[in-house]
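Undergrad: predicted model, plus sequence, below.
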Amino acid sequence: VIVLPTGAGKTVVAIAAVAWAGVWSLIVVYTRDHVRQWIDAFRRFTDAQSLVGAYYGEEKRLAPITVTTYQTAYRHIDRLAPLFPFLVFDEAHHIPADKFKRIASASPAPYRMGLSATIEREDGRHEEVYSLVGGVVYSSSPGELTRKGYLAPFVIRRVKVELEGEEKRLYEDLKRKYRILARGRSFEKILEDARRGDPTAIEAIRVNTRMKEIVQLSESKIRAVEKLVREELSRGSKVIVFTQYRRQAEEIARRTGALLLHGGLERRVREATLAKFRALKAGALVVTTVGDEGLDIPDANVGILVSGTGSRRQFIQRLGRLLRPGEGKRAVLYEVIAKGTGEELQSRRRRGRG
């Protein structure tokens, strides 16, 4: 397993390994967009493009170097497994999913490589990757690679906002209700009790979800994002705004005039939007979680994290979108956080501090 931040060259490392191994190689990726990106990378970095095939959807061409998706590989592993002595798992943290781990367990391949920006999973199941693929043989952080000059230098800035008016009143009311329902239980214990049908635990989860929505969708956060986007565009920046919620993404795009990318858009619309943004010298793009994996905008230099999770992997992926090196480039990631809420703890967790 190779652990490198987004933009550090994991794809190139794997291509070098395929060239070294000299055997039929199956590359398993998460989305159809990733299939095209990998095939393009083989065209850029090798003269082996005639040996590369795609195996997914309607296109199923087996070749000495075949790129497929996790879903397709799972469905066709009995056919694929005997053909490929080398398996490469992109975004290897997906392997422990109940379906996907069969791709590794059903294959006799002696050569295996897993690639990930952060191999750890919130549920602890990353340990399964090591038995199915192998241990971590190389790992480096964004900070280390920045110091060595492989990634653009970056700074993370926290922008704190206050919940206002009705939002703040409702949040405080829900917080009091949650404490009563929780009865001192940890959130993990509440989840466990909810699965057993405990009505107070089920209600506590509902209240907690509503609290998060109030915070992450707050008007004060959207206004802060508007201000940041305007300031950065005036400096000629190329900005990506990251959010968990489609409704919030649509509102920010409407208010800022930014391009919009979410999972509800047709694939051709997503591709056209990305092509348009890549062609801009300066501009803004708002993305939901559809942009957490596989988003390749090399000259983006500013990110605004307006809503997300406490996941360190998601944080590293989003930061990595900004770190591809360029002459004179210095990346900035803003975290927009509501003061006095669970977002402050969430921010510390995803940064690996608490």
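TA: Okay, I see it.
Undergrad: could you use CA atoms for every contact and neighbour count after this?
TA: Noted.
Undergrad: count of residues packed around the residue nearest to L132 when sequence neighbours are not counted?
TA: The spatially closest residue to L132, leaving aside those adjacent along the chain, is A104, at 5.9 Å (C-alpha to C-alpha, 6 or more residues apart in numbering). Look at A104: counted by other C-alpha atoms under 10 Å, it has 22 neighbours.
Undergrad: does A104 sit in a helix or strand, and which one?
TA: helix 101-105 (DSSP states H and E).
Undergrad: one step back: my read: the residue nearest to L132 touches Y130, true?
TA: No: between A104 and Y130 there is no contact under C-alpha atoms under 8 Å: 11.1 Å.
Undergrad: hmm, who's touching the helix or strand hosting A19?
TA: Assigned by DSSP H and E, A19 falls within helix 10-21. When contacts are defined by C-alpha atoms under 8 Å, 6 or more residues apart in numbering, helix 10-21 is touched by residues I2, L4, S25, W38, A41, F42, F45, F86, V88, M113, L115, S116.
Undergrad: ok, and here's another one to check against it:
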Amino acid sequence: MSQEFTRQLLVVRNALVSASLSGEVERIVRSLLTFRVPRAIRTRKGVKWTYTSRSFYFPELNAFPTGFLQDVLHVLGQMGVYPEVVDRRVCPQGGRPFELDIELKPFQREAVEKALKLTKAVIHGSVSSGKTVIAAGIVSRLGLPFLYVTHRQDIARQTYERFKAWFPDSVSVGLCTGGTRVRGESLVATYQSLKDLPLDFPILLVDECHRVVSEAFTNAVSNCDAFYRFAFTGTPRGRSDALDTIMDKLLGPVVQVADYDTIKRENLACDAKFIFVVVQEDLPVTDPSDFHNAETLFIVGGQKRNELIKTVCESRTKEGVTLVIVRRREHGLYLQKMIKNALFIDSSSPASRRDEARKLQSGVLIATGVIEEGIDNPNIDVLVNAAGGKSSIVTKQRIGRGLRFKEGKVLKVIDFVDLAHPLLFKHSFARYKIYKRLSDDIVFLSEEGRIVESPFGQRRRQSR
């Protein structure tokens, strides 16, 4: 191996490693940091699964995320290549710790201690574990300027308002979203608004970090060279593109905060019971593998399903909110026409309507994926999963919208077993397994409301 080949330099910073590598070594590193990602493509004949490439080597910077450093050194070492490593990471000094105007629960204080010992971590908290409170606790202990990054404007605004309420006046917090700019020594921002902004912050906090492996989110996080890097999610695993472990490389190891039972004991989450209604739509199956077609016919257009949803919503006899979650906007609008006085929100809804959804005391709220993160209303005591699907991440986020604690509340979750379509039936079974990890209180009802045997066991026996 030539001398030129073995003279390599890696400069390590908090977010990225700058690489000065010869052409052959750079190609090796690029190959190591390129991953095959499954991708579904819809064609006239149905859905076709293919693969695309996703690289975490940034050629315009000649750099890669610091979390990959040991992997790179290991592979190069096996080839007899030992680059010079210069570590430029420096722990920031001069912090001014302060008291919060909110008391942390014991498990939240423990999470703060664990995070500070690691300096970078993905904090995994169950639904209603108070991840924003934990973030505030970290900031108060360090007393340094921070950047808090999220993906939606309403979540950014809500977090900004909470920090302003919890922090003393001496802590200056700004807000940066698509149409809002409030200056501050620290900043709460959407990642889309960070382009061309200086990101010189000692602390980086990333909300709903299971999204961080998306290209735009990765770039935003990598541009902030914070020494302290903490991220928060209730669903660290379960991505459909199989890039879950990349999150660890970008933000640090996963630290478990508290399980669902702990959250309930602290009166932060309520109990839940699950009801599956077994539905047999009288529709033909044209392509058993085409989810889009199945969703259009059996979920959005499923007459029996939609009539059952209407019945659930109109049969309330007490105060409280029934939340109906849909995936497609046209489904939500269709149900809104069916259900009297229902409020519908989606990503295009103005902030005033989302605030109305948060404060709703009683009635029916229909929402698309906009409800899955950031909208908390403790008055939701019935949740109808009208969207279907099989994603562990999305399903847990949907259920989390109804688990906010309220004295005496038990959340009733209503879902559907779609018997008529084999793909939707598999999705129903996937959701059943997710619910089973939260509660053993699961019953199956016929369309007429009679208790029936689980169809999942029946179908497996029939297939043998």
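TA: Yep, it's here. Treat the numbers as computed from the prediction; the structure is a model and nothing was measured.
Undergrad: now whichever helix or strand comes after the helix holding A104 of structure 1, how far from the centre of its chain.
TA: As assigned by DSSP H and E, the chain's next helix or strand after helix 101-105 of structure 1 is strand 111-116. When distances are taken as C-alpha atoms, centre = their mean, to the nearest Å, strand 111-116 of structure 1 is centred 18 Å away from the chain's centroid.
Undergrad: for strand 111-116 of structure 1, grab the matching residue range in structure 2.
TA: Aligned by TM-score structural alignment, strand 111-116 of structure 1 falls on residues 228-233 of structure 2.
Undergrad: average gap between that stretch and structure 1?
TA: Once fitted to structure 1, stretch 228-233 of structure 2 is off its aligned match by 0.7 Å on average (mean C-alpha distance after the TM-score superposition for structure 1).
Undergrad: how about the helices in the stretch 201-350 of structure 2?
TA: 215-222, 246-251, 260-265, 291-294, 303-314, 329-338 (DSSP state H, counting those that start in this stretch).
Undergrad: could you say which of those helices is packed most deeply?
TA: Ranked by mean neighbour count, the helices of the stretch 201-350 of structure 2 are led by helix 246-251 with a mean of 22 (mean count of other C-alpha atoms under 10 Å).
Undergrad: quick one: that one aligns where in structure 1?
TA: Against structure 1, helix 246-251 of structure 2 falls on residues 128-133 (TM-score structural alignment).
Undergrad: now the helix holding A104 of structure 1 on structure 2. Mean distance?
TA: With mean C-alpha distance after the TM-score superposition for structure 1, helix 101-105 of structure 1 averages 2.2 Å from its match.
Undergrad: chain center to that helix, what's the gap?
TA: Counting by C-alpha atoms, centre = their mean, helix 101-105 of structure 1 comes out at 22 Å from the chain centroid.
Undergrad: quick one: contacts of it?
TA: So helix 101-105 of structure 1 is contacted by Y70, A73, Y74, I77, A81, I95, L132, V133 (C-alpha under 8 Å, 6+ apart).
Undergrad: nearest residue to the fourth one in space, please, no chain neighbours.
TA: Spatially, and ignoring its direct neighbours in sequence, I77 of structure 1 is nearest to I103 (6.0 Å; C-alpha to C-alpha, 6+ apart).
Undergrad: which residue is nearest the middle of structure 1?
TA: D292 (2.8 Å; C-alpha atoms, centre = their mean).
Undergrad: so where do the helices sit in the stretch 251-354 of structure 1?
TA: Going by DSSP H, counting those that start in this stretch, the stretch 251-354 of structure 1 shows helices at 267-279, 312-320, 343-350.
Undergrad: which positions within the last one qualify as buried?
TA: Residues of helix 343-350 of structure 1 classed as buried by neighbour count (16 or more other C-alpha atoms under 10 Å): E343, E344, Q346, S347, R349, R350.
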